[in-house]
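K.L.:
below: sequence and its predicted model.
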Amino acid sequence: MKRIAILISGSGSNMVALARHLLAGDVARPVLALSNVPGAGGLAKAEALGIETAVVDHRDFAKDRAAFETRLIEVIDAAQPDVICLAGFMRILTPTFINHYAGRMLNIHPSLLPNYKGLHTHARAIEAGDAEAGCSVHEVTAELDGGRVLGQARVPILPGDDEARLAARVLPMEHRLYPMVLDRFLAGERGLLNL
């Protein structure tokens, strides 16, 4: 059975969607939920699901990114994951970290990549006058939000939408898309899934 580590920084809603999906199946198991934020809401949710949790607080490393990532790797590798899923992990990772898990790391991003890499994606889509927004699951590479896109889900941008309204409509699509793409990834499929 495949082993999945999930990295979070906040409430962990995508981690919960992934974990519940995995726990209901017989292909893979969540073996670690790791956060860089002590007290992140997702940690308690992971514990309630019976998933081992860990914290590597980036603030403990006095802006020494290499030391932070060395510790992250130690904790993650101890769980022996086959795949690492970034699920709202709000730290930019260096090529050293990414290369350690090359070909084994996925991320979910709240835009239709390649549009709107980085932050404030929903506001940027509204400001641009786009007709639709959505989310993407992609392989993680050294280019920020630049790896191969494996799945996308779309929602219309409606008149009167603001960032919060649009985000609230995209989030349930994230929760549907990420588990589906992970299943395909574990089965060796690398084609684009569109919802």
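P.N.:
Looks like it arrived, so ask away. What you see is a predicted model, and the numbers here were worked out from it, not measured in a lab.
K.L.:
drop to CA atoms for contacts and neighbour counts, all remaining ones
P.N.:
OK.
K.L.:
and stretch 136-151, end to end?
P.N.:
From its first residue to its last, stretch 136-151 covers 6 Å (CA to CA, to the nearest Å).
K.L.:
what residues does it touch?
P.N.:
Contacting residues not belonging to stretch 136-151 are listed as 92-95, 98-99, 102-114, 117-118, 152-153, 174, 177-178, 181, 190-195 [CA atoms under 8 Å, 6 or more residues apart in numbering].
K.L.:
put this next to the first one:
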Amino acid sequence: MKRARVAILISGRGSNMAALIDAAKRPDYPAEIVGVLSNRAAAPGLDIAARNAIPTASLAQSSFADRDLFEAAMTRVLESWKADYVCLAGFMRILGEDFVNRWLGRMINIHPSLLPAYKGLDTHKRALADGATEHGCTVHFVTPGLDDGPAILSARVPVLPGDTPASLADRVLAEEHRLYPEALRLLAIGKVRFHDHRHRSDSHPN
């Protein structure tokens, strides 16, 4: 089985990255993690990747004159790993349109809400403030709009009496760790594909 080559972008601890690495250790998993790139040299996730014998790299945007040069350097690293797909796992930078379009249909992200609800930051706090009874997470294709690409998979969790942003985040994160590897699996086997900026397409292999 030819496995899809996947690079992961992180900024911090990379718990979703770790879930993808663990999934890729299974012999029947259709993707392999070929590199982890961070915009922070001190990101704890880089150590996790290195302990799993995965190539790592770090690039600080502040070292470049502008975002275009930073993202061009990112592209060179990703291409050196011959990545077929890119997974964002807590990468805390808004990506430029040129970079996104270069990877359009091949770059995915996991967001801690049931999109299109609560795009952006502080999703758990905002859900509680609104009195939401249900929350969750969504894996979606990355498009130039913030958290705006077509959804691949989502998972729901109930909002419980007495929930705090932290307790709600913990339950959502457990679902993220389950959901992200499954979404990547579907993408790697061609079960789901990017169609346009609003829709995905689902294939049904015989």
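P.N.:
Perfect, I can see it now. Keep in mind that this is a model prediction, so the values were computed, not measured.
K.L.:
hang on, the earlier thing: mind checking which of the contacts of stretch 136-151 of the first structure are buried?
P.N.:
93, 98, 104-113, 152-153, 174, 177-178, 181, 190, 192-193 (16 or more other CA atoms under 10 Å).
K.L.:
which of these fall in strands?
P.N.:
Among these, DSSP state E puts M105, L106, N107, I108, H109, Q152, A153, L193 in strands.
K.L.:
the third one: what's it in contact with?
P.N.:
Looking back up the chat, that one is N107 of the first structure. Here N107 of the first structure is in contact with C85, L86, A87, V137, H138, E139, V140 (CA under 8 Å, 6+ apart).
K.L.:
and the counterpart of the fourth one in the second structure, how many neighbours?
P.N.:
Aligning on TM-score structural alignment places V137 of the first structure opposite V139 in the second structure. Around V139 of the second structure there are 30 other residues, counting by other CA atoms under 10 Å.
K.L.:
confirm that V139 of the second structure sits in a strand.
P.N.:
Yes - under DSSP: H, G, I helix; E, B strand; the rest coil, V139 of the second structure sits within a strand.
K.L.:
now it: closest residue in space, sequence neighbours ignored.
P.N.:
I110 (4.3 Å; CA to CA, 6 or more residues apart in numbering).
K.L.:
what is the aligned counterpart of that neighbour in the first structure?
P.N.:
That one, I110 of the second structure, aligns with I108 by TM-score structural alignment.
K.L.:
rewinding a little: and the match of V137 of the first structure, how close does it get to T56 of the second structure?
P.N.:
In terms of CA to CA, V139 of the second structure sits 24 Å off from T56 of the second structure.
K.L.:
check contacts around the alignment partner in the second structure of V181 of the first structure.
P.N.:
The alignment partner of V181 of the first structure in the second structure, by TM-score structural alignment, is A183. Counting by CA under 8 Å, 6+ apart, A183 of the second structure touches V139, I152, L153.
K.L.:
what segments of the first structure are strands?
P.N.:
Taking DSSP E to define them, one finds strands in the first structure at 2-8, 28-35, 53-55, 83-86, 105-109, 132-139, 149-156, 193-194.
K.L.:
mind putting those into JSON lines with distance to V75 of the first structure?
P.N.:
What follows is the strands of the first structure, written out as JSON lines (distance: least, CA to CA, whole Å):
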{"stretch": "strand 2-8", "distance to V75 of the first structure": "10"}
{"stretch": "strand 28-35", "distance to V75 of the first structure": "9"}
{"stretch": "strand 53-55", "distance to V75 of the first structure": "8"}
{"stretch": "strand 83-86", "distance to V75 of the first structure": "12"}
{"stretch": "strand 105-109", "distance to V75 of the first structure": "16"}
{"stretch": "strand 132-139", "distance to V75 of the first structure": "21"}
{"stretch": "strand 149-156", "distance to V75 of the first structure": "27"}
{"stretch": "strand 193-194", "distance to V75 of the first structure": "32"}
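K.L.:
among those strands, which comes closest to A167 of the first structure?
P.N.:
Closest to A167 of the first structure of these, according to CA to CA: strand 132-139, at 8.7 Å.
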